[in-house]
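Participant: Model the structure of this input:
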Amino acid sequence: MGTGLDFMETGNSLSPPRTMELSKLQDLDDDGKPKRTGTVWTASAHIITAVIGSGVLSLAWAMSQLGWVAGPVTLVLFSIVTFYTSSLLADCYRTSDPISGTRNYTYTDAVKSNLGETQLWLCGLCQYVNLFGVSIGYTITASISAAAVSKSNCFHYKGHGADCRVSDSIYMIGFGIIQLFLSQLPNFHKLWWLSIVAAVMSFGYSSIAVGLSFAKTVSGNTGRTSLTGQEVGVDIDSAQKIWKTFQALGDIAFAYSYSMILIEIQDTIRSPPAENKTMKKASLIGVSTTTIFYMLSGCLGYAAFGNQSPGNILTGFGFYEPYWLVDLANLFIIIHLVGAYQVFCQPLFAAVEKWIMRRNPNMKILSKELTVIHTKNFRYNMNLFRLIWRSLFVTVATLLAILMPFFNDILAFLGAFAFWPLTVYFPIEMYISQKNIERLSPKWTLLKTLSFLCFLVSLAAACGSIEGVIEALHHYTPFQTKS
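Facilitator: Below is the predicted model:
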């Protein structure tokens, strides 16, 4: 009986049809999909691109809350935990066996195959709530950067004594309008180039922030620093110290979050060697590189601005010359976030639309496409349901950003909400299930203890961010926030 891989011999050569068939089969992986070509270096690049984002801008502020001792130690501890749990998650890419087991193409696929439907719903809730929160956080961040450009130019032309405050709400509305149009794209994967541009932008503004901090530190015009960060009785009171320390933990957690896309990155890696081995090497390279970069950004930023470090480091260079360099960095942030917003929100759009279509397969509004643009080289179809629901999503996210324009508090909450469940809890639970680790064994106890400690850190960060929002609301008038 043939196996589907047999070929006919004619002398010492393969017959042409069978040769072509075998060639096609050789271009496919064991799951019938085109052969994956990713390497340890491409996977490392994906990780670095995913991790280094707007979270880097808050690290100097986080350092100012923790100080020279706890700040660097916290960064290192988060990097160790992130790498360790990422290694556990890498072993869950294939079910049962890391070499021949069934592939899990997404994070939720891995959760479903290892932990079942109930845990899948919990994972989906954590992922999609976090993605919705990211849309709010990115809207706030982009508006702050746009306002910083306006202020920088104002200070340059009118002098440092001028009142250059501008309304953040106007820029949030502008960012929302841009996203209204981009959100109507039915298939964002065709705009892969926008993701590449966003990645280049993130490296650009992060490097400028590090360079400006270094220049400010070398010049000697620096702020006051201390071993413990902001001092009780001098900078803040004891209650504020506790809450802001918790908030700083959330900001650092947000800066390290990438586990939710780790399985998707691993699905690009070729084998042999086994994908989990390559992914562990890539995680080590990616997390190590990111940690070095974060150390530079956080420590140099803290050295430059001291205990009064701004929440967004690039907003602290308002008087810096050449002013155009600050403008360029903030412009990079805006461009990066325009693309990153869609990268994070498109999976949410797709999930909601697929769920609704499964429940209502006969509703015409879900499937009917109207041709809006049709030329020789380009065609664009509009779907009424997509137009209504995605526009509503962007509008609500923009409105919430206007109502809660608190950069550090929002980042801290997102970090707290995503870190424990997505970076720690699910990877550990899947690993225990897949490896059949005996309950109450030493390894089981250590893994559960690590998960519980990380849960306490996330809980503290969430409490700190919520308290920060409540405190900010006492001094806040809706729609009148100015940078």
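Participant: Going by C-alpha atoms from here, please, whenever you check contacts or count neighbours.
Facilitator: Will do.
Participant: elements contacting the helix or strand where Leu212 lies?
Facilitator: Counting by DSSP states H and E, the element that carries Leu212 is helix 192-219. With contacts taken as 3 or more CA pairs under 8 Å, 6 or more residues apart in numbering; DSSP states H and E, helix 192-219 sits against helix 40-51, helix 275-305, helix 323-359.
Participant: same thing but 6 Å
Facilitator: Packing partners of helix 192-219 (3 or more CA pairs under 6 Å, 6 or more residues apart in numbering; DSSP states H and E): helix 275-305, helix 323-359.
Participant: so the shortest one versus helix 40-51, what angle?
Facilitator: Between the direction of helix 275-305 and that of helix 40-51, the angle (axes from the mean of the first three to the mean of the last three CA atoms, to 10 degrees) works out to 40 degrees.
Participant: and the longest helix anywhere in the chain, how far out from the chain's middle?
Facilitator: Among the segments of the chain that qualify as a helix by DSSP state H, the longest is helix 117-158. Centroid separation for helix 117-158 versus its chain: 10 Å, with CA atoms, centre = their mean, to the nearest Å.
Participant: got the angle for that helix vs helix 323-359?
Facilitator: Using the same axes, to 10 degrees: helix 117-158 against helix 323-359 is 150 degrees.
Participant: And the contacts of stretch 104-122?
Facilitator: Identification of contacts with stretch 104-122 by CA atoms under 6 Å, 6 or more residues apart in numbering yields Tyr93, Arg94, Ile263, Glu264, Met430.
Participant: Now do the end-to-end distance for that stretch.
Facilitator: Stretch 104-122 has an end-to-end distance of 18 Å (CA to CA, to the nearest Å).
Participant: Pull out the buried residues from it.
Facilitator: For stretch 104-122, the neighbour count (16 or more other CA atoms under 10 Å) marks 104-115, 119-120 as buried.
Participant: cool, stretch 84-98 as well?
Facilitator: Going by 16+ other CA under 10 Å, stretch 84-98 has these buried residues: 84-96, 98.
Participant: do stretch 437-449 as well
Facilitator: Buried, per 16+ other CA under 10 Å, within stretch 437-449: Trp444, Leu447, Lys448.
Participant: related to what we said a few turns ago, among the buried residues of stretch 104-122, which are located in helices?
Facilitator: Using DSSP H to define helices, the subset of the buried residues of stretch 104-122 located there is Tyr107, Thr108, Asp109, Ala110, Val111, Lys112, Ser113, Asn114, Leu115, Gln119, Leu120.
Participant: What number of residues are in the vicinity of the closest residue in space to Ser167 that isn't next to it in sequence?
Facilitator: Spatial nearest neighbour of Ser167, excluding adjacent residues (CA to CA, 6 or more residues apart in numbering): Lys482 at 4.4 Å. The local packing of Lys482 (other CA atoms under 10 Å) involves 13 other residues.
Participant: surely Lys482 meets Ile170?
Facilitator: No: assessed by CA atoms under 6 Å, Lys482 is found out of contact with Ile170, at 10.0 Å.
Participant: how about the buried residues of stretch 104-122 in TSV, adding distance to Leu296?
Facilitator: TSV is the format used below for the buried residues of stretch 104-122 (distance: CA to CA, whole Å):
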residue	distance to Leu296
Asn104	36
Tyr105	35
Thr106	33
Tyr107	31
Thr108	34
Asp109	37
Ala110	35
Val111	35
Lys112	39
Ser113	40
Asn114	39
Leu115	39
Gln119	38
Leu120	38
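Participant: Sequence B follows; please return its structure for comparison with A:
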Amino acid sequence: MKFVDENTQVEACESAMGIHKVERNAELDDDGKPIRTGNVWTASAHIVTTVIGSGVLSLAWAVAQLGWIAGVATLLVFSGITLYTSSFLADCYRSPVTGRRNYTYKEIVKSNLGGTMYVACIVAQYGLLCGAIVGYTITASISMVAIEKSNCFHEMGHEAACRFSYNPYMIGIGILEIFLSQIPNFHKLSMLSVAAAVMSFGYSSIGIGLALARIISGKGEKTTLTGVEVGIGISAADKTWRMFRAFGDIAFAYTYSPVLVEIQDTLKASPPESKVMKRANVVAVATTTTFYLMCGCLGYAAFGNNAAGNMLTGFGFYEPFWLVDLANACIVLHLVGVYQVFAQPVFSAVESWAAGRWPKSDFVTKEYGIGGGKNKQHKCSINLLRLVWRSSFVMLATFLAMMMPFFNDFLALLGAIGYWPLAIYFPIQLHIMKTKLRTWTWSWIGLQLINSVSLVVAVAAACGSIQGVTESLEKYKPFEVHE
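Facilitator: This next block holds a predicted model:
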């Protein structure tokens, strides 16, 4: 009892004098959770990792469908709107009354817009995240096959029948992601995101360099102000559907709103998270827009109206084969990282629900330490729910990817479904609610105009992508070897 009494007295004295208080809580944040260490550069890396993904490779094709005027204008408009509305989300991270943190996008919607919008947000957010994960599995396997085909063309000639299956590569990616998915949460992804961001700059730069070299050498193909022309092999209806799908591809290329709040939740409490996140948004969107314009415009100038759906796997470039291989390897490494950035909110949602539902279950809550040293402090741990649930999710995503390996049409559909509600509608509604913006003021009318036009574009892109997927499904037989 004497020992307990002494400790109680010491703690009382420390509390009264304010001594050692910071030291005792150095590992905890203002809400009792592990302290956050993120800054503007780690947040920018997360965003760049998310945004400069597989979508950048389809931009040359998208610009080819829209032409110089509409293509460049669409890229710039989506960039400006994304930056503008992302600031609305950043401002809603903390409650203006209590200062309480909203850890996820859906929590922001629930606390500000109510239960109905909360359900709609969950459907849109997790539908897009899950679809993107399937899309990244497809794209990574396409790049791995492209490496094998590049080597085959180099050895056998450009006319050789180099045909390989995507399936073994998808399975290999799935196995790797099962291991990486055991990373506990978003806060542990900083190094993976930085590495993935470096890879994205790497393959984007190689694509830009190869396109520029093709243009300088005089091999650039015909381009027009209005893009692909109606004529032999393409009808007016085909042209329209392609333009719609191009809008969807560009929308997908700018989609990071579903994980914006989760990224913001990694930032240190001081300076205020909203200010840091806005700076990160500016850095990341400016960087990605520059790369997008270079990839889209130079890719179109190099290949003209015949631009492939994937600039680095469509084999507009054959040589130097090793550089094409390096670019595709960078794509694979990047997508391995961005897979986890998109998957973490999905993982966390199920695990948080299970912890609330069964708080005393060892299967749900207990951590089993691995790799402890002499002092028995474990460097990592395994949770049974995390192991089973995340592994099952990755296996399901891999199976779906093997069932439908379509690139452009699938990206367009994801962009159409997710961009408008998550990047436009909810942020605008949150801003109106937060600022108590009066109806029919000029600001309100401007926001509603952005909302309405974006909805029309999203519906058009969805129609175009569904038409494209339908055409692909008519020709496709699952699990067969494909070009």
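Participant: corresponding residues in the second structure for the longest helix of the first structure?
Facilitator: Mapped onto the second structure using TM-score structural alignment, helix 117-158 of the first structure spans residues 115-156.
Participant: Report the mean deviation for the matching stretch after fitting onto the first structure.
Facilitator: Once superposed with the first structure, the aligned residues differ from stretch 115-156 of the second structure by a mean of 1.0 Å; criterion: mean CA distance after the TM-score superposition for the first structure.
Participant: what does stretch 283-303 of the second structure give?
Facilitator: Mean deviation for stretch 283-303 of the second structure: 1.2 Å (mean CA distance after the TM-score superposition for the first structure).
Participant: related to what we said a few turns ago, what's the angle from the helix holding Leu212 of the first structure to helix 40-51?
Facilitator: Taking the same axes, to 10 degrees, one finds helix 192-219 of the first structure and helix 40-51 inclined to each other by 70 degrees.
Participant: Of all the residues in helix 192-219 of the first structure, which ones are buried?
Facilitator: Those would be 194-195, 198-199, 201-214, 216-217, for helix 192-219 of the first structure by 16+ other CA under 10 Å.
Participant: List the contacts of stretch 399-418 of the first structure.
Facilitator: Applying CA under 6 Å, 6+ apart, the contact partners of stretch 399-418 of the first structure are 136, 140, 169, 247, 250-251, 253-254, 458, 461-462, 465, 468, 478.
Participant: typo on my end, stretch 335-343 of the first structure
Facilitator: Counting by CA under 6 Å, 6+ apart, Ser135, Leu194, Ala198, Met201 sit against stretch 335-343 of the first structure.
Participant: State the span of the second structure onto which it is aligned.
Facilitator: Using TM-score structural alignment, stretch 335-343 of the first structure lines up with residues 333-341 of the second structure.
Participant: what's the mean deviation for the matching stretch versus the first structure?
Facilitator: Relative to the first structure, stretch 333-341 of the second structure is 1.7 Å off (mean CA distance after the TM-score superposition for the first structure).
Participant: In three-state terms, label the aligned residue in the first structure for Gly309 of the second structure for me.
Facilitator: Mapped onto the first structure by TM-score structural alignment, Gly309 of the second structure lines up with Gly311. What DSSP: H, G, I helix; E, B strand; the rest coil gives for Gly311 of the first structure is coil.
Participant: since we're on the residue lying closest to Asp91 of the second structure once chain neighbours are set aside, how many residues are nearby?
Facilitator: Nearest residue to Asp91 of the second structure, sequence neighbours excluded (CA to CA, 6+ apart): Ser274, at 5.5 Å. Other residues within reach of Ser274 of the second structure, judged by other CA under 10 Å, total 20.
Participant: Surely Ser274 of the second structure and Phe88 touch.
Facilitator: No: Ser274 of the second structure is beyond contact range of Phe88, at 9.5 Å (criterion: CA under 6 Å).
Participant: re earlier: list just the nearest of the buried residues of stretch 104-122 of the first structure to Ala304 of the first structure.
Facilitator: The nearest member of those to Ala304 of the first structure, counting by CA to CA, is Tyr107 at 39.7 Å.
Participant: And that closest one? What does it align with in the second structure?
Facilitator: When the second structure is aligned by TM-score structural alignment, Tyr107 of the first structure is paired with Tyr105.
Participant: if we can go back for a sec, Phe479 of the first structure versus the match of Gly309 of the second structure, what's the distance?
Facilitator: With CA to CA as the criterion, Gly311 of the first structure and Phe479 of the first structure are 20 Å apart.
Participant: who has more neighbours, these two?
Facilitator: The residue with more neighbours, out of Gly311 of the first structure and Phe479, is Gly311; 19 against 15, by other CA under 10 Å.
Participant: State the distance from the residue nearest to the spatial centre of the second structure to Gly296 of the second structure.
Facilitator: Nearest to the geometric centre of the second structure sits Thr50, at 3.5 Å (CA atoms, centre = their mean). According to CA to CA, Thr50 of the second structure and Gly296 of the second structure sit 18 Å apart.
Participant: now swap in Leu400 of the second structure and tell me
Facilitator: 29 Å.
Participant: of the two, who's got more company?
Facilitator: When Leu400 of the second structure and Gly296 are compared on other CA under 10 Å, the one with more neighbours turns out to be Gly296, at 27 against 16.
Participant: if I line the two up, what does that one land on in the first structure?
Facilitator: Under TM-score structural alignment, Gly296 of the second structure pairs with Gly298 in the first structure.
Participant: who touches its match in this structure?
Facilitator: Applying CA under 6 Å, 6+ apart, the residues near Gly298 of the first structure are Leu59, Ala60.
Participant: Please apply the same query to Ala302 of the second structure.
Facilitator: Ala211, Arg214, Ile215, Gly220, Glu221.
Participant: Ala307 of the second structure versus the nearest residue to it once chain neighbours are set aside, what's the distance?
Facilitator: Take Ala302 of the second structure and drop its neighbours on the chain: the residue closest to it by CA to CA, 6+ apart is Gly220, 4.2 Å away. Gly220 of the second structure is 11 Å from Ala307 of the second structure, where distance means CA to CA.
Participant: Then Ile263 of the second structure?
Facilitator: 34 Å.
Participant: for Cys162 of the second structure, same thing?
Facilitator: 21 Å.
Participant: okay, those two: which has more neighbours?
Facilitator: Set side by side, Cys162 of the second structure and Ala307 show unequal neighbour counts under other CA under 10 Å, the larger going to Ala307 at 26 against 18.
Participant: does the residue lying closest to the more buried one once chain neighbours are set aside count as helix, strand or coil?
Facilitator: Excluding its sequence neighbours, the residue lying closest to Ala307 of the second structure (CA to CA, 6+ apart) is Trp61, at 5.1 Å. Here Trp61 of the second structure is helix, with the state taken from three-state DSSP.
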